[in-house]
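Novice: With the input below, show me the fold.
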Amino acid sequence: MIGFLGYNFYFYSNENSEPIHVHVSKGKPSKNSVKFWIRENGIEIAYNHVNIPQNELNRIYKYICANKTIIIPRWYKYFGIPK
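Specialist: Prediction:
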């Protein structure tokens, strides 16, 4: 799990059939989270179930963009998928 601005970034073990993505929430992992798809051509919000304020979403988005080279290999490792 990665942390930033009091938010935690994590994966769910039953979602490896989906494209690369990360969940973000305050505190422990929760279904009430924000899901960010991480694609080759950019990052987008799949959903925001916790209504994180837009200014914080913008900062989290920038953080993910700046750290996707760290997040992507962790996603592959977490799911045991060779890259």
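
Novice: Going by C-alpha atoms from here, please, whenever you check contacts or count neighbours.
Specialist: Will do.

Novice: and the host helix or strand of Ala66, how far out from the chain's middle?
Specialist: For Ala66, the host element (DSSP states H and E) is helix 54-79. Offset of helix 54-79 from its chain centre (CA atoms, centre = their mean, to the nearest Å): 6 Å.

Novice: Please generate a structure for the following sequence too, so the two can be compared:
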Amino acid sequence: MPTVLRSGPYRLYFYSHEPNEPPHVHIDRDDATCKFWIDPVALVRNLGFSAKELREMERLVIDNQQELLEAWHEYFSD
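Specialist: All right, here's what the predicted structure looks like:
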């Protein structure tokens, strides 16, 4: 599970066994977790985050979209 970004209390990472899904990132804080598609940015799943935090994380993914996509393609390239 490579961590690709840390921002405040949030850890953004990939699972190494999900290369057949569209580019996405998992985000954790304490016991809460969510998953966002990277392009286009969209919430896939949420377990424990408030709507306010989800908006903050969506902005975080949007602001770092290019870097996240590059990291995804680099990690999962053949």
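
Novice: Against Lys52 of the second structure, how distant is the nearest residue to Pro19 of the second structure once chain neighbours are set aside?
Specialist: Distances taken as CA to CA, 6 or more residues apart in numbering put Phe76 closest to Pro19 of the second structure, at 6.1 Å, once the chain neighbours are dropped. Per CA to CA, to the nearest Å, Phe76 of the second structure is found 31 Å from Lys52 of the second structure.

Novice: between those two, which one's more packed in?
Specialist: Neighbour count, other CA atoms under 10 Å: between Phe76 of the second structure and Lys52, Phe76 has more, with 14 against 9.

Novice: Correct me if wrong: the more buried one contacts His17.
Specialist: No: contact criterion CA atoms under 8 Å: Phe76 of the second structure and His17 do not qualify, at 9.6 Å.

Novice: Next, the contact list for Trp37 of the second structure, please.
Specialist: Pro22, Pro23, His24, Val25, Leu43, Val44 (CA atoms under 8 Å, 6 or more residues apart in numbering).

Novice: If we use 6 Å, what do you get?
Specialist: Applying CA atoms under 6 Å, 6 or more residues apart in numbering, we find Trp37 of the second structure in contact with His24.

Novice: Can you classify it by secondary structure?
Specialist: Judged by DSSP: H, G, I helix; E, B strand; the rest coil, the three-state class of Trp37 of the second structure is strand.

Novice: same thing with the one 5 residues further on?
Specialist: Under three-state DSSP, the three-state class of Ala42 of the second structure is strand.
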